[in-house]
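>>> give the three-dimensional model of this entry:
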Amino acid sequence: MNGTGGQEIRPDEGRTNGHGPERSVPLPGKRGWPERQQGPLLLRRGRVGAETTDQRLLDTTGPTDWLHTDPWRVLRITSEFVEGFGGLAELPPAVSVFGSARTPRGSADYLTGVEIGRALAQAGYAVITGGGPGAMEAANRGASEAGGVSVGLGIELPFEQGLNEYVDLGLNFRYFFVRKTMFVKYAQGFVVLPGGFGTLDELFEALTLVQTRKVTRFPVVLFGSAYWGGLVEWLRSTVVEQGKASTADMDLFHVTDDVAEVMKILDDARRRNGGSDQEAAERAAFTAVEEGASDI
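Predicted coordinates for the structure are as follows:
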């Protein structure tokens, strides 16, 4: 007798091995408090419910609130990582290009983005952008028109933008942090055109990952000295001066106004980080095959 209405409950009772519903098992030595093991969860007292996990799974008339719970979101997050890794795994060496979605077509910054995208594609790099309009569209356009691999990683936003027409391989994400992982994982460098909060977010995350050695050191190039000069001076005269960053941290990025210098910085870093002559040979062979196919 143990305070359960005259019925003795053995330790193995309450687990039905698939035959009938689970029962709440009083915890021996704890005043008969109900206890249930639900997967990896241990539930006691008022946390013990009347339903089992299988019942809730098979009950088609139940509520749909579970679609909006955090455990379900974990599965969505996992699926986004799986789709991203699967979709981008076979990319050639790539460079992520960031910049404002508000850059007008035909502006100097837009034309620079097209030039950079074209130069990257001609050098054998895939071009990865956020897939939106403005500077992102410009880089995708340059890569696409040069016959390169043009990638857009979109994001679900309240103001829907959609992927620009120059994206040849596009992925849309619900979660910013999954999208950011793809920018970093598959890039051998970042080129940052003038942009706003989103561009600054991506820039400083990249610098933080390099600074803390969470990723292999790769170049971060800020294009447009007039635009970035004030930020760079603030970092030097305030952040570094007050000891919030080191002088060496200022070497984590480059500032330039020359597309040729962008390419030199990327190529030099690629050689230092293990880019081989074999890659160049493979790119040349691939180009030759494409040119031969176009003659057929």
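
>>> CA only for contacts and neighbour counts going forward, please
Will do.

>>> which residues sit against stretch 214-234?
188-194, 206-207, 209-210, 252-258, 262, 265-266, 269 (C-alpha atoms under 8 Å, 6 or more residues apart in numbering).

>>> among the residues you listed, name the ones in helices.
Judged by DSSP state H, the contacts of stretch 214-234 include 206, 207, 209, 210, 262, 265, 266, 269 as members of helices.

>>> contacting residues for residue 138?
105, 110, 111, 112, 113, 114, 117.

>>> C-terminal to the host helix or strand of it, what's the next element?
According to DSSP states H and E, residue 138 maps onto helix 135-145. Once the chain leaves helix 135-145, the next helix or strand it forms, by DSSP H and E, is strand 150-155.

>>> sequence B follows; please return its structure for comparison with A:
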Amino acid sequence: MEIESLAAFDNHLRSHQGSLAGCRLQAVDLMERGWELRTADVTDSVFLGCALTESVAADLRQRGAMVFPCAPNLPFDPYRKTLYTADELYDGIAQKPYEQTPDALAYAWDSGPRDREDVLGIVLRGLHDDSITDALGEFLEGRRTVAVLGGHAVARDSSGYEAAIHLGRTLTRAGFTVATGGGPGAMEAANLGAYLAPFHDGAVDEAAAALGSARDFTPDATAWARAAFEVRAAFPPQRAGASLSVPTWFYGHEPPNAFATAIAKFFSNAAREDRLLARASAGLIFLPGAAGTVQEIFQAATPAYYTPVGSAPRRLILVGINHWTNTLPAWPLLRALAYSRPMATTIHLVDTAAEAGILLTRVH
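So this is what the prediction gives:
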């Protein structure tokens, strides 16, 4: 049983005769519940970053509970209960450079000059990523999610960026939740398309024009991020279409895009890749990319390859015939793997992002 609020704590005690046995309490302020905690059964209970008096915490440990203390000196909360928002990660971006935002400070902590095998660091990263995994599952419950994968180097003023915007908008308007790797380039464009889905059709051109002043994040991440927040100001987040991004501080030199309405940011890239690909319940679309996108294609293809006869794997759609057959010939290998297996009917190669959107919306 997970308990993530004071109301849930009180309700659980009432309905379980004062017992917290087996519960996992996460980031709950329990400073005013000392008596209830001292009298409760705490067998196999775990307190993750809960606010407790020192005496109550000591009593809980003595009676067998595990108590993980708050970590106030970190640039992130290892026990957070929800996914991030762009406003949280970019807090203060209008007044200070990107390097001073919470997102950049978390990356600096993760890549700082200390032993990477430090036990405390490993535990804190693990607690954080487990909390994000839990929040991600809650966010995606009941959603038809399509992962849109592609390269981070796609410039904002390119045709590929525009195509990804229209793809994200098409999928969102069709009732899907777009999920991306959360970075710049094609990932940002797909999240932007989802973001703009409820707005008038001219919003795409207006947003693209505003972003053109900072076409790439590499020369100036601050200007790149501020341009995105200017677009958000013109098209308020309260009306925006929902989408997800799943970035990682492993690639912390790539700032997360500001157009996803929910951001599941991980320290572990392996965990991030696994969660993103596994949760794409309605299919995966691979726009032209490089090594990271190739990795994602075959990471997604592996469970499809082993899908038993009689079951239907998710659809995998590669966009860009020349790119995936000549530049980076992933398609011939994917097709060879699929031969005579159930996945053979659910892998596709199309030439444009628009075709991918039409294909996926028709089969669903």
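
>>> circling back to that earlier point, show me the contacts of residue 138 of structure 1 that map onto helices.
Those of those lying in helices (DSSP H): 110, 111, 112, 113, 114, 117.

>>> of those residues - the most surrounded one?
Using other C-alpha atoms under 10 Å as the neighbour criterion, residue 117 leads those with 35 neighbours.

>>> my guess is it contacts residue 127, does it?
Yes. The criterion here is C-alpha atoms under 8 Å, and residue 117 of structure 1 meets it with residue 127 at 6.6 Å.

>>> what residues are shared contacts of those two?
With C-alpha under 8 Å, 6+ apart, residue 117 of structure 1 and residue 127 have common neighbours 139, 140, 143.

>>> residue 297 of structure 2 maps to what in structure 1?
Using TM-score structural alignment as the criterion, residue 297 of structure 2 maps onto residue 203 of structure 1.

>>> actually residue 153 of structure 2, not the one I wrote
Checking TM-score structural alignment: residue 153 of structure 2 goes with residue 102.

>>> what number of residues lie near that match?
Residue 102 of structure 1 has 14 neighbours, counted by other C-alpha under 10 Å.

>>> excluding its backbone neighbours, what's nearest it?
Using C-alpha to C-alpha, 6 or more residues apart in numbering and skipping residues adjacent in sequence, the residue nearest residue 102 of structure 1 is residue 134, 5.2 Å away.

>>> for the one you found, the count of nearby residues, please.
There are 22 residues near residue 134 of structure 1, going by other C-alpha under 10 Å.

>>> that one -> structure 2?
Checking TM-score structural alignment: residue 134 of structure 1 goes with residue 185.

>>> these two touch, right, its match and residue 162?
No. Residue 185 of structure 2 is beyond contact range of residue 162, at 10.3 Å (criterion: C-alpha under 8 Å).

>>> so what's in contact with those two at the same time?
Joint contacts of residue 185 of structure 2 and residue 162 (C-alpha under 8 Å, 6+ apart) are residue 156.

>>> which element is the match of residue 297 of structure 2 on?
Following DSSP H and E, one finds residue 203 of structure 1 within helix 197-211.

>>> need the contact partners of that helix.
98-100, 180, 184, 192, 215-218, 220, 249, 252-253.

>>> which among the residues you listed end up buried?
98, 99, 100, 180, 184, 192, 217, 218, 220, 252, 253 (16 or more other C-alpha atoms under 10 Å).

>>> of these, closest to residue 281 of structure 1?
residue 218 (22.5 Å; C-alpha to C-alpha).

>>> skipping adjacent residues, who's closest to the residue mapped onto residue 88 of structure 1 from structure 2 in space?
Alignment note (TM-score structural alignment): residue 88 of structure 1 maps to residue 140 of structure 2. Excluding the flanking residues, the one nearest residue 140 of structure 2 by C-alpha to C-alpha, 6+ apart is residue 279, at 7.8 Å.

>>> tell me, how many residues neighbour the one you found?
The burial count for residue 279 of structure 2: 19, using other C-alpha under 10 Å.

>>> again with the one 4 residues further on
The burial metric for residue 283 of structure 2, expressed as a neighbour count using other C-alpha under 10 Å, is 22.

>>> so how far is residue 86 of structure 1 from the residue opposite it in structure 1 once aligned?
Using TM-score structural alignment as the criterion, residue 283 of structure 2 maps onto residue 189 of structure 1. Remark: distance between residue 189 of structure 1 and residue 86 of structure 1 (C-alpha to C-alpha, to the nearest Å) = 21 Å.

>>> and the helices in structure 1?
So, for structure 1 - with DSSP H - the helices run 53-58, 70-88, 108-122, 135-145, 176-185, 197-211, 225-234, 259-272, 277-294.

>>> can you put those in a markdown table and add distance to residue 152 of structure 1?
Shown next, in a markdown table, are those (distance: least, C-alpha to C-alpha, whole Å):
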| stretch | distance to residue 152 of structure 1 |
| --- | --- |
| helix 53-58 | 37 |
| helix 70-88 | 11 |
| helix 108-122 | 13 |
| helix 135-145 | 8 |
| helix 176-185 | 10 |
| helix 197-211 | 15 |
| helix 225-234 | 25 |
| helix 259-272 | 20 |
| helix 277-294 | 22 |
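
>>> give me whichever of these is most buried.
helix 135-145 (a mean of 29; mean count of other C-alpha atoms under 10 Å).

>>> if I take that helix and helix 108-122, what angle do their directions form?
40 degrees (axes from the mean of the first three to the mean of the last three C-alpha atoms, to 10 degrees).

>>> check the fit of helix 135-145 of structure 1 onto structure 2 and give the mean distance.
If you overlay the two and look at helix 135-145 of structure 1, the average distance to its match in structure 2 is 0.6 Å (mean C-alpha distance after the TM-score superposition for structure 1).
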